[in-house]
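Asks: the sequence isn't on hand, but the structure is:
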């Protein structure tokens, strides 16, 4: 009897030891590192942080669901970097993130930083979903580049046609800040406006380091323009519109999403009234998942989301969902699944990419500054 008890005890101990050995393997969680970069300091810090918050909200949601990929529990972690909106720094940031063994990249925000950094991610075979709207980003021939927002081609064309056909603007001067973003947006606006019957009476380059644009504006004033289109970043725009009003130019300033911000309205003051700006996408309250996203964002960060957060959220979910469908976190394995993405999102009923990595179903909304607030002129236009 004693021998039987000893044998049973030995079997029980062996079973417990085997279970103990198995538990660490079962409980071991693989960390999947996602890279992120945007301006987190300087004049665009609020935009970069808003974008980062959208990424973090998506990662938090996925991690809370205890995901399993390739039969192993995984936890997504964010490797975030500040590129300061500087192309040279963006290249260094990109190489550092690649050296950190990221599995996917979310960012950058600006056109030039994104385009230069994308070459490093592409060479390393790392899929990237970026915020930039510059057409050149997805025209480089890489299979690894995807977008969170619509392109300048879509935005510039819709805005060019809209101001001519719906607002009756016929004589237009164009100014761009010589960045990739500014030039691309201005080029597309010019083509669309001309095609709709407008006359482009001048095109000037704006020096981003200058603070006095009166000489250039004096030449424009003599052309008796109905509007000035500005392609570029927000920083010089408030000064530009203030000096327009000082010189008696009552024509509206027209621009892309860079100007559609509360900070532009605050800095420009009364001079901003009449400014027309377009944004990629639609207002948060009109997005398919906008109300729920805003509720969750406020709960997590204690403030309302900005322009970029919902798009960053959708981009992050697209990348993680591609890993789930491919049942792999290896970039080469989930890249084809990312290219084949078709899923509902916060910003659109269907998130899907064309052969170049551009969004198939982009939207544009046009706003006008009235009494210190942005007033929607036109509902989102599907392309």
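Replies: Happy to help now that I have it. Just so it is clear, the structure is predicted and the values come from calculations on it, not from any experiment.

Asks: please count neighbours and contacts with C-alpha atoms only from this point.
Replies: Fine.

Asks: neighbours of residue 354, how many?
Replies: Residue 354: 13 surrounding residues under other Cα atoms under 10 Å.

Asks: in this structure, what residue spans correspond to helices?
Replies: For the chain, the helices defined by DSSP state H occupy 2-27, 45-64, 87-99, 111-124, 152-165, 180-195, 214-222, 237-246, 262-268, 290-301, 309-326, 331-339.

Asks: in JSON lines, list those helices along with distance to residue 352 and mean neighbour count.
Replies: Conversion of the helices of the chain to JSON lines gives the following (distance: least, Cα to Cα, whole Å; neighbours: other Cα atoms under 10 Å):
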{"stretch": "helix 2-27", "distance to residue 352": "35", "mean neighbour count": "11"}
{"stretch": "helix 45-64", "distance to residue 352": "18", "mean neighbour count": "20"}
{"stretch": "helix 87-99", "distance to residue 352": "26", "mean neighbour count": "18"}
{"stretch": "helix 111-124", "distance to residue 352": "20", "mean neighbour count": "21"}
{"stretch": "helix 152-165", "distance to residue 352": "16", "mean neighbour count": "22"}
{"stretch": "helix 180-195", "distance to residue 352": "23", "mean neighbour count": "22"}
{"stretch": "helix 214-222", "distance to residue 352": "42", "mean neighbour count": "15"}
{"stretch": "helix 237-246", "distance to residue 352": "34", "mean neighbour count": "20"}
{"stretch": "helix 262-268", "distance to residue 352": "31", "mean neighbour count": "16"}
{"stretch": "helix 290-301", "distance to residue 352": "18", "mean neighbour count": "16"}
{"stretch": "helix 309-326", "distance to residue 352": "9", "mean neighbour count": "23"}
{"stretch": "helix 331-339", "distance to residue 352": "8", "mean neighbour count": "20"}
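
Asks: try this one next to it:
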């Protein structure tokens, strides 16, 4: 009897060793602003990625004969290029070879070099065209670029709103500057008159001097290349100064935070462009929203579903090539297509989405309300 107990214990130990050997942990890093004015976006993005990882671990999936346990490693890059590069190095040193983020173009451009040199893959929503113009094979932009976001807003202003005279303000970040330039480029082609281009920072809160200058030029719209923490007080100050022009922007002002910060100064007077189709109209959209709300007790914001898709895209590619080696997974993503919540992720040679709809929103009741997609 005693022998049987020992034998069973030995078999149990062997079984435990075998189980451990048959499991592999894959770290997925999330890098974004988790502190400061943009923390609401960073946390929303992180929540999207976490939801995907929890669902993957609940299955779980098998790759190369091993059950894969995914682990989310999230770091605050503060939306700062220097901090973002430090996060990249920390991830690389910690064995992270799959990354969702960075959120900010100013972070993604320098950090992508570090990830590339280490053979890591990144799936980013950073919109500046330069992100994918560096020639790095492991960089995938999982949404529309500034070229699409800025140009389609300019087209909408010219063709649908019938505006003639516009002005531009940008916050001098890589994102804001890039977005503003793309808007200007298309605005000129569409026949809009550019009455002025003013500059601010991503820390400013007082835009009175700039707005007063633009008020004198009787512009019908002001396009702002920047983020919601600046766009919201800008909208308030436009109202205070009696400026009736529309405030236009990109995806970073297409957020409930814009309505929250701007109050009654943010309504149908504010329009923004966001990459992707409407979540509510996407086949898997309602289910994702329900799952997200159940898990976090709040609705997803701009990019939660995209970050969810990015994590799922990595897992899907691992299964396709039956490997967790990014040197094999990267080419599978480059040449394949993954159907996620927000659409089909298929990339061109640079790592940009082959197709990405842009949706134009205004605000109703403090939240973005879709007008049209094209």
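Replies: Sure, I can see it. None of these values were measured; they are calculated from a predicted model.

Asks: for the two chains, what TM-score is obtained?
Replies: The TM-score (TM-score structural alignment, normalised by the length of the second structure) is 0.93; 370 aligned residues with a Cα RMSD of 2.2 Å.

Asks: can the helices of the first structure go into TSV with extra columns for distance to residue 367 of the first structure?
Replies: Shown next, in TSV, are the helices of the first structure (distance: least, Cα to Cα, whole Å):
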stretch	distance to residue 367 of the first structure
helix 2-27	52
helix 45-64	19
helix 87-99	30
helix 111-124	23
helix 152-165	10
helix 180-195	16
helix 214-222	24
helix 237-246	16
helix 262-268	13
helix 290-301	19
helix 309-326	19
helix 331-339	32
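
Asks: which of the ones you listed sits closest to residue 366 of the first structure?
Replies: Smallest distance to residue 366 of the first structure across these (Cα to Cα): 7.4 Å, for helix 152-165.

Asks: report the angle between the closest one and helix 180-195.
Replies: Counting by axes from the mean of the first three to the mean of the last three Cα atoms, to 10 degrees, helix 152-165 of the first structure lies at 40 degrees to helix 180-195.

Asks: what residues in the second structure pair up with helix 152-165 of the first structure?
Replies: Per the alignment by TM-score structural alignment, helix 152-165 of the first structure matches residues 146-159 in the second structure.

Asks: what's the answer for stretch 124-136 of the first structure, then?
Replies: Taken onto the second structure by TM-score structural alignment, stretch 124-136 of the first structure occupies residues 118-130 there.

Asks: go on, stretch 73-91 of the first structure?
Replies: Stretch 73-91 of the first structure corresponds to residues 67-85 of the second structure when matched by TM-score structural alignment.

Asks: so for that stretch, what gets flagged as buried?
Replies: Using 16 or more other Cα atoms under 10 Å as the test for burial, stretch 67-85 of the second structure gives 67-81, 83-85.

Asks: in the second structure, which residue is closest to the centre?
Replies: The centroid of the second structure falls nearest to residue 125 when counting by Cα atoms, centre = their mean (3.4 Å).

Asks: surely that residue meets residue 146?
Replies: No: judged on Cα atoms under 8 Å, residue 125 of the second structure makes no contact with residue 146 at a distance of 10.5 Å.

Asks: residue in the first structure matching residue 257 of the second structure?
Replies: Applying TM-score structural alignment, one finds that residue 257 of the second structure aligns to residue 263 in the first structure.

Asks: could you measure its match against residue 361 of the first structure, distance?
Replies: From residue 263 of the first structure across to residue 361 of the first structure, the span is 29 Å (Cα to Cα, to the nearest Å).
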